[in-house]
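Novice: just coords:
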């Protein structure tokens, strides 16, 4: 049966390039590391390392063995760290970014609730409608809405999100309600942060470019314009569902609504997440859906 300490010693010698450095990393003597590697070679029946007074060099067999074993050592250590973190408290600085309105209404109160539970934690909450590069700008978590495009990041779904095309009853006294996507060309469309609206046609995502006399990158401003009858707007559920329930807004083109859109917690691609990141995302998964308005 293969001994794990022999494999770990071999991997550390190769990774650090010296028996002495590996011994310091493993907190044992150099002779003990050398003995473990020799035992592994005897067990495998082959030479893994060429040893000289100045350096070590992998044999062909050693190179193959290292390629298969080094990620196992890393995975073992990740597993140990993950178990230790199960009971660890979130400490240090937690850096977050989110779109402005969603962050003010829904994320910030939950961040504050989390800090009440963990007063030893520090938080930096940056609200912006700009697409932030979380790696270059040093954020632990970004809260993003809609379809995700960056596959280099790790995403966890927090809750569902629906987008509606809405207009006020006042607006529809002057223009007919559209029933097909082609009819949007004859409507006054209020432009938000993008000039194309997303729909689903027979299960396939489709984008329709829209135009109109009004444009803003502010969600609340867009909502106010729609409520005052200035045109149609495409807005997420947490903006419009209370007004749909009250009758102040009317939803159109529901047959084409693109429902596969969610709120996500996005993090850099690390194998192991610190307790502050893991526990905060778990907290959002548990608490966020209950805070969002939902149409009855």
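Specialist: Perfect, thanks for sending it. None of these values were measured; they are calculated from a predicted model. Numbers count the residues shown, from 1 in each chain.
Novice: make it CA atoms for all contacts and neighbour counts henceforth
Specialist: OK.
Novice: now the helices for this structure?
Specialist: Along the chain, the segments classed as helices by DSSP state H run 4-16, 19-26, 30-44, 60-85, 100-102, 108-117, 169-172, 219-227, 237-246, 275-291.
Novice: ok, residue 220 to residue 234 distance?
Specialist: Per C-alpha to C-alpha, to the nearest Å, residue 220 is found 12 Å from residue 234.
Novice: same question, residue 171
Specialist: In this structure, residue 171 and residue 234 are 15 Å apart, going by C-alpha to C-alpha.
Novice: more neighbours: which of those two?
Specialist: Per other C-alpha atoms under 10 Å, whichever of residue 171 and residue 234 has more neighbours is residue 234, with 24 against 21.
Novice: wait, that one touches residue 164, no?
Specialist: Yes: with contact defined as C-alpha atoms under 8 Å, residue 234 and residue 164 form a contacting pair (5.4 Å).
Novice: what touches both of these two?
Specialist: Common contacts of residue 234 and residue 164 (C-alpha atoms under 8 Å, 6 or more residues apart in numbering): none found.
Novice: circling back to that earlier point, adding distance to residue 144, write the helices of the chain out as TSV.
Specialist: Formatted as TSV, the helices of the chain follow (distance: least, C-alpha to C-alpha, whole Å):
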stretch	distance to residue 144
helix 4-16	38
helix 19-26	40
helix 30-44	48
helix 60-85	26
helix 100-102	10
helix 108-117	14
helix 169-172	31
helix 219-227	15
helix 237-246	14
helix 275-291	13
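Novice: out of the ones you listed, nearest to residue 141?
Specialist: Residue 141 sits nearest to helix 275-291 of all the helices of the chain, at 7.4 Å, using C-alpha to C-alpha.
Novice: give me the number of residues near residue 32?
Specialist: By other C-alpha under 10 Å, the residues close to residue 32 number 13.
Novice: can you pull out the strands in the stretch 101-250 of the chain?
Specialist: Using DSSP state E, counting those that start in this stretch, the strands of the stretch 101-250 of the chain run over 121-127, 141-146, 154-161, 163-167, 190-191, 196-201, 204-209, 214-215, 233-236, 250-252.
Novice: another structure for you, compare them:
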């Protein structure tokens, strides 16, 4: 097996024709350079330099050895540059999965912006509300919402999301404003995939069963129904907050709002987190914090 010890010192002396200058280039002592070169000569059983009190010159054998060593060191430097560039400039395949609606907005636009910064990436974004197996499906990371139940994955919290209960001013003018959880029973509550809503009361989580004349697994459809005054909805901020800000929807029961849920990035714990994935996670965390 090749022993690299002393090679850098030998090349530095050959190029500077001075042990002192070589030591300065390598930021080590002249004595250490001399010891390393002498040890290298001993291992090779040949003289690499002619030494006098005034100068140093490479022997014929030393010159041949230098040519090969220079090529080898250049190759090592090129390999190091390649790794450094890969860490600095993400490239190659990146496979991500995310929930459909949250993936459509804001994840997909942010990933598109990330690709604009790093066009050598080859991104595969798969939007699904199913919890796919990252290892079996070959995904680098998954975006998950709410409480996590997969302990086999590493997780990083990227942001938070808030659940709002809201209705349009038209609906509230016609049917009144609920001021307590018990009053929801008298209102048309537009349901998603579940027939109960999450709340907090006196520091404890409460699940309140609700009923209404629309049940749909599409958040946008429920927002549209609420905007048209059909009923009350409970949906995450990215669905309703823009309409709350414009006054088209009114936030209700704020004292009973459940604590914010996490927006998570999951990745397999038995994989080293590649620089491109780490850079994407940092980017998503920074950008989602602005929303």
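Specialist: Okay, I see it. Every value quoted in this text rests on a predicted model; they were computed, and no experiment measured them.
Novice: what residue lies at the spatial centre of the first structure?
Specialist: Nearest residue to the geometric centre of the first structure (C-alpha atoms, centre = their mean): residue 266, 1.3 Å.
Novice: which residues does that one contact?
Specialist: By C-alpha under 8 Å, 6+ apart, residue 266 of the first structure lies in contact with 141, 142, 143, 144, 153, 154, 155, 156.
Novice: mind listing what the third one touches?
Specialist: Residues in contact with residue 143 of the first structure, defined by C-alpha under 8 Å, 6+ apart, are 96, 97, 98, 99, 263, 264, 265, 266.
Novice: how near is the equivalent of residue 226 of the second structure over in the first structure to residue 234 of the first structure?
Specialist: Using TM-score structural alignment, the partner of residue 226 of the second structure in the first structure is residue 226. Distance, residue 226 of the first structure to residue 234 of the first structure, by C-alpha to C-alpha: 9 Å.
Novice: quickly list what's touching both of these two.
Specialist: Residues touching both residue 226 of the first structure and residue 234 (C-alpha under 8 Å, 6+ apart) are 166, 190.
Novice: residue 146 of the first structure against residue 259, yeah?
Specialist: No: between residue 146 of the first structure and residue 259 there is no contact under C-alpha under 8 Å: 9.5 Å.
Novice: before we move on, back to that, output the strands of the stretch 101-250 of the first structure as CSV; include the columns distance to residue 175 of the first structure.
Specialist: Formatted as CSV, these follow (distance: least, C-alpha to C-alpha, whole Å):
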stretch, distance to residue 175 of the first structure
strand 121-127, 37
strand 141-146, 29
strand 154-161, 28
strand 163-167, 10
strand 190-191, 15
strand 196-201, 20
strand 204-209, 20
strand 214-215, 17
strand 233-236, 14
strand 250-252, 13
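Novice: hey, which of those is tucked in deepest?
Specialist: Highest mean neighbour count of these: strand 163-167, a mean of 26 (counted as mean count of other C-alpha atoms under 10 Å).
Novice: which other residues reach that one?
Specialist: Here strand 163-167 of the first structure makes contact (C-alpha under 8 Å, 6+ apart) with 226-227, 229, 231-237, 240, 249-254, 257-259, 261.
Novice: do stretch 186-193 of the second structure as well
Specialist: Outside stretch 186-193 of the second structure, the residues that touch it by C-alpha under 8 Å, 6+ apart are 175, 210-219, 222, 226, 230-234.
Novice: let's see 7 Å
Specialist: Here stretch 186-193 of the second structure makes contact (C-alpha atoms under 7 Å, 6 or more residues apart in numbering) with 210, 211, 212, 213, 214, 215, 216, 217, 222, 231, 232, 233.
Novice: around the second one, how many other residues sit close by?
Specialist: Applying other C-alpha under 10 Å, we find 17 other residues in the vicinity of residue 211 of the second structure.
Novice: contacts only, for it.
Specialist: Taking C-alpha under 7 Å, 6+ apart, we find residue 211 of the second structure in contact with 188, 189, 195.
Novice: in terms of helices and strands, where is residue 38 of the second structure?
Specialist: Assigned by DSSP states H and E, residue 38 of the second structure falls within helix 30-44.
Novice: residue 10 of the second structure against residue 35, yeah?
Specialist: No: using C-alpha atoms under 7 Å, residue 10 of the second structure makes no contact with residue 35, being 10.5 Å away.
Novice: okay, the two: which has more neighbours?
Specialist: Each of residue 10 of the second structure and residue 35 has its neighbours counted (other C-alpha under 10 Å); residue 10 has more, 27 against 13.
Novice: quick one: that one is in a helix?
Specialist: Yes: when DSSP: H, G, I helix; E, B strand; the rest coil is applied, residue 10 of the second structure is found to be in a helix.
Novice: and it, what pairs with it in the first structure?
Specialist: Alignment note (TM-score structural alignment): residue 10 of the second structure has no counterpart in the first structure.
Novice: list the contacts of residue 10 of the second structure.
Specialist: Applying C-alpha under 7 Å, 6+ apart, we find residue 10 of the second structure in contact with residue 37.
Novice: likewise for residue 35 of the first structure?
Specialist: Contacts of residue 35 of the first structure by C-alpha under 7 Å, 6+ apart: none found.
Novice: could I get the contacting residues of the residue lying closest to residue 103 of the first structure once chain neighbours are set aside?
Specialist: Closest residue to residue 103 of the first structure apart from its sequence neighbours, by C-alpha to C-alpha, 6 or more residues apart in numbering: residue 127 at 6.4 Å. Residue 127 of the first structure makes contacts with 97, 98, 99, 100, 103, as judged by C-alpha under 7 Å, 6+ apart.
Novice: go with 8 Å
Specialist: By C-alpha under 8 Å, 6+ apart, the residues touching residue 127 of the first structure are 97, 98, 99, 100, 103, 104.
Novice: what lines up with it in the second structure?
Specialist: In the second structure, residue 127 of the first structure lines up with residue 127, judged by TM-score structural alignment.
Novice: next one: its match relative to residue 142 of the second structure, how far apart?
Specialist: 10 Å.
Novice: next: residue 234 of the second structure.
Specialist: Separation of residue 234 of the second structure from residue 142 of the second structure (C-alpha to C-alpha): 25 Å.
Novice: what's the answer for residue 136 of the second structure, then?
Specialist: The gap separating residue 136 of the second structure from residue 142 of the second structure is 13 Å, by C-alpha to C-alpha.
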